[in-house]
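Provided below are the primary sequence and the corresponding predicted coordinates.
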Amino acid sequence: MEGNNPESYAGIGAFVPRTARDREMWDRLVAFCDKEPKAFERDPATSHVTGSAFVLSADRASVLLTHHRKLDRWFQLGGHCDGLADAHFTAWKEAYEESGLRRIRPLSDRVIDVDIHAIPQNPREVGHWHYDVRYLFQAEAGEPQSSAESKALAWVPLNRLSDVTDSEGVLILPEKLEQFLSDHC
């Protein structure tokens, strides 16, 4: 494990890079935010920062995933910052909007993961990059209800993630959760 001193960036928060992948993603995110004045806006011409929520079940054995309507794949909850330079708030807000849950508690205000991935061109926008900043939450009340952005929602056991998705950005959750729990328990 690398040091426990988190690195911080305005609008994103603190992150402790632990692997070469973590370091690369964090450095790319910080460099993007430093050079792009519209980093938190929803402009596909410049790419943008997004905020995502890994929402765990009360027993922390499952994560709530959404079957994304446009991309037709299973992902964590999340969305665009839409000009608000606060990725943690965006992740929390999107978790509520996309899940239908009545109470969601942040497990930390620290970033649990950064994932930079390409969004393919579609009829409404050019291809671009999402600089996705991920945070960890826990569901405390309510039953999931799909939103207009989702085909379905499902509590997926952490040990069964590969049964529903091949997204490396989702499959990394068990490793990230183990690191989080070792730091906080």
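Yep, that arrived.

going by C-alpha atoms from here, please, whenever you check contacts or count neighbours.
Noted.

which residues touch the spatially most central residue of the chain?
For the chain, the residue nearest the mean C-alpha position is S52 (2.5 Å; C-alpha atoms, centre = their mean). If a contact means C-alpha atoms under 8 Å, 6 or more residues apart in numbering, then S52 has 76-79, 87, 90-92, 94-95, 132-135 as its contacts.

what sits against K151?
K151 makes contact with T66, H67, H68, R69, according to C-alpha under 8 Å, 6+ apart.

quick check: closest non-adjacent residue to the second one.
Think H67. Among residues not flanking H67 along the chain, W74 sits closest, at 4.3 Å (C-alpha to C-alpha, 6 or more residues apart in numbering).

wait, isn't the one you found in contact with E149?
No: counting by C-alpha atoms under 8 Å, E149 is not a contact partner of W74; they are 11.9 Å apart.

hey, what's in contact with both of the two?
Jointly contacting W74 and E149 under the rule C-alpha under 8 Å, 6+ apart are H68.

second structure for comparison follows:
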Amino acid sequence: MSLHDDAVLVLKGYEHQPELRDVYLEHLAAHPDGVFKPCAAGHVTGSALVIDPVGGRVLLTLHRKLGMWLQMGGHCEPGDATLADVALREAREESGIESGLSLLPGGPVRLDRHPIPAPCNWHLDVQYAALAPAEAVAEISDESLDLRWFAYDEVADVADASVVRLLEATRARL
């Protein structure tokens, strides 16, 4: 099964945000390359909110290009077999937590479609949550200006509404 096929199956099984889910599915139906960055109409991305439920905290990255506190995430790569693989790979790469991360069961937590500069138009982000072990030590990557743990109640003060919604949806599923 291709990454494109996996994305279609994952999205067909995602029961929340039906209007946005249908936008994603229409995009994938129209663009066989719609999971990869070169697709000029936009592309699917995968992200994961790294969360330490025992400590009541989340790990955010200060994105190098955007200068915003965000969850870990990025583009699909040819070696990725599934959207879950994309999200977990990005979580590991950007958090520096090499072992012990696992995705919260139940598939994606949210979808978030946001505009990006030309030549592409949209990121169609499929958002997961990654559970970190309580003893996890994060290490900043080249893609970040900073990396920091925030208590749940601090997130709204530093991150945009999409990250806050992702945290709320993740906490509701825990």
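Received the coordinates, thanks. Note that the coordinates shown come from a computational prediction; the quantities given were computed from them, not determined experimentally.

list the TM-score for the superposed pair.
Taking TM-score structural alignment, normalised by the length of structure 2 as the basis, the two superposed chains have a TM-score of 0.86; 164 aligned residues with a C-alpha RMSD of 1.9 Å.

now do the same for V86 of structure 2: its match in structure 1.
Here V86 of structure 2 is matched to T90 in structure 1, going by TM-score structural alignment.

quick check: the one helix or strand its match maps to compared with structure 2, mean distance?
Per DSSP states H and E, T90 of structure 1 falls inside helix 87-99. By mean C-alpha distance after the TM-score superposition for structure 1, the fitted helix 87-99 of structure 1 averages 0.6 Å away from its aligned residues in structure 2.

most neighbours, which of the contacts of K151 of structure 1?
Of all the contacts of K151 of structure 1, the most densely surrounded is T66 (25 neighbours; neighbours counted as other C-alpha atoms under 10 Å).

how near is that one to A91 of structure 1?
Using C-alpha to C-alpha, to the nearest Å, one obtains 14 Å as the distance from T66 of structure 1 to A91 of structure 1.

with L64 of structure 1 instead?
Distance from L64 of structure 1 to A91 of structure 1, counting by C-alpha to C-alpha: 13 Å.

the counterpart of R110 of structure 1 in structure 2: how many residues sit nearby?
Alignment note (TM-score structural alignment): R110 of structure 1 maps to G107 of structure 2. G107 of structure 2 has 17 neighbours, counted by other C-alpha under 10 Å.

now the strand ranked longest in structure 1 and helix 87-99, what's the angle there?
Longest among the strand segments of structure 1 by residue count, using DSSP state E, is strand 128-141. Orientation note: strand 128-141 of structure 1 sits at an angle of 70 degrees relative to helix 87-99 (axes from the mean of the first three to the mean of the last three C-alpha atoms, to 10 degrees).

in structure 1, which spans are strands?
Going by DSSP E, structure 1 shows strands at 7-9, 13-15, 48-56, 62-68, 74-75, 77-80, 103-106, 113-119, 128-141, 150-157.
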